[in-house]
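Undergrad: Need a 3D model of the sequence below.
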Amino acid sequence: MTVQSKPTCRLVRPDSSYYGKQGFSYLAGIAAETVGSSGICMHLLTIPPGGRAKAHMHESHETAIYVLSGETHTWYGDNLEHHVVVKAGDLFYIPAGVPHLPANLSDKPASAVIARTDPNEQESVVLLPHLDALVR
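TA: Reported below is the predicted structural model:
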């Protein structure tokens, strides 16, 4: 007979990072890989001045972002036809399957907490290189 261990709380101190398909370096946080989560991941991201992601979408998970400092520009939609500026203190939601491209156009870093409904954060990332040239 196999005894299943009971899930327990876990403390994560983000002291390591990983490079995401989107083109940014993330501080590792809550994920299936770090704590065994089954329905959520949460990471910290700092976009350097002039930093820009690759156009992408998260095929099967939603994203919620809370900007801690700075501001970012995000283009979104099937052809990145929509634009929003997300500033410190703002919350921003991206539904599953929506193409988007965030960028930091300022001369200061922008930091955010990012939570997604997929515990394996990179699993449903789909790069959309045909959209990259639409944002200059």
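Undergrad: Every contact and neighbour count from this point should use C-alpha atoms.
TA: Noted.
Undergrad: just how off-centre is stretch 23-31 within its chain?
TA: The gap between the average C-alpha position of stretch 23-31 and the chain average comes to 8 Å, counting by C-alpha atoms, centre = their mean, to the nearest Å.
Undergrad: Pick out the residue closest to the middle of the chain.
TA: Taking C-alpha atoms, centre = their mean, the centroid of the chain lies closest to I114, which sits 5.1 Å from it.
Undergrad: Quick check: buried residues in stretch 99-119?
TA: Counting neighbours by 16 or more other C-alpha atoms under 10 Å, one finds that the buried residues in stretch 99-119 are 99-105, 109-119.
Undergrad: Could you do stretch 21-32 as well?
TA: Buried residues in stretch 21-32, counting neighbours by 16+ other C-alpha under 10 Å, are found at 22, 24, 26-32.
Undergrad: and the residues you listed, which of them are in strands?
TA: Among the buried residues of stretch 21-32, the subset assigned to strands under DSSP state E consists of 26-30.
Undergrad: Return the residues in contact with N120.
TA: With contacts taken as C-alpha atoms under 8 Å, 6 or more residues apart in numbering, N120 has the following neighbours: 31-33, 41.
Undergrad: I have a second one here; can you model it like the first so I can compare?
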Amino acid sequence: MAECKIIRGGAGFHGKQGLDYFSGISAESAGSKAICMHLLEMPPGAAAEPHYHEAHETAIYVLEGSAEMLHGPELEHVMRVEAGDYLYIPAGVPHQPYNPTEKPVRAVIARTDPNEQESVVLVKELSSKAYRPSAQ
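TA: Prediction:
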């Protein structure tokens, strides 16, 4: 029989996307089979690398602050999320979240991939279209 587990917050890891995540539920930490969930803190000016999650959906709940995200095949769309917003990202959609504000952003992220980083695919060819803090 499977066990219920508590994963204590605190420890974290630096993701392929270029952001820091606090450890949460994953195959690595809890033995989950179909989900992972983490806390993300984005400092002012932080930006992920353009990427997508291969065959896995993402759901995000913004706890505090506001951020923007470029998304689409050419990162041609932009959206702004604020505290209290939910954000859904379909599998395979290139995106790049960033924090253009002077306040940190905190969000809970859940994906239908139990492995923390396995389905992350960096999209280097979109780097020229990405948000870069120094260019803004």
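Undergrad: equivalent range in the first structure for stretch 111-121 of the second structure?
TA: With the alignment judged by TM-score structural alignment, the segment of the first structure matched to stretch 111-121 of the second structure spans residues 116-126.
Undergrad: actually stretch 67-75 of the second structure, not the one I wrote
TA: Against the first structure, the aligned range for stretch 67-75 of the second structure is residues 72-80 (TM-score structural alignment).
Undergrad: now do stretch 22-42 of the second structure
TA: Across the first structure, the stretch matching stretch 22-42 of the second structure (TM-score structural alignment) is residues 27-47.
Undergrad: Quick one: distance of that stretch to the chain centre.
TA: In terms of C-alpha atoms, centre = their mean, the gap separating the centre of stretch 27-47 of the first structure from the centre of its chain is 10 Å.
Undergrad: Equivalent analysis for stretch 31-50 of the first structure, please.
TA: Per C-alpha atoms, centre = their mean, the displacement of stretch 31-50 of the first structure from the mean C-alpha position of its chain is 7 Å.
Undergrad: Count the neighbours of the closest residue to S26 of the second structure other than its chain neighbours for me.
TA: The spatially closest residue to S26 of the second structure, leaving aside those adjacent along the chain, is C36, at 4.4 Å (C-alpha to C-alpha, 6 or more residues apart in numbering). Neighbouring residues of C36 of the second structure were enumerated by other C-alpha atoms under 10 Å; the total is 25.
Undergrad: C36 of the second structure and V81 of the second structure: what is the separation?
TA: Per C-alpha to C-alpha, to the nearest Å, C36 of the second structure is found 21 Å from V81 of the second structure.
Undergrad: Same check on V108 of the second structure?
TA: 13 Å.
Undergrad: ok, back up a step: closest one of the buried residues of stretch 21-32 of the first structure to T72 of the first structure?
TA: Distance to T72 of the first structure, by C-alpha to C-alpha, is smallest for F24 among those, at 13.6 Å.
Undergrad: ok, that closest one - contacts?
TA: F24 of the first structure makes contact with 45, 47, 52-53, according to C-alpha under 8 Å, 6+ apart.
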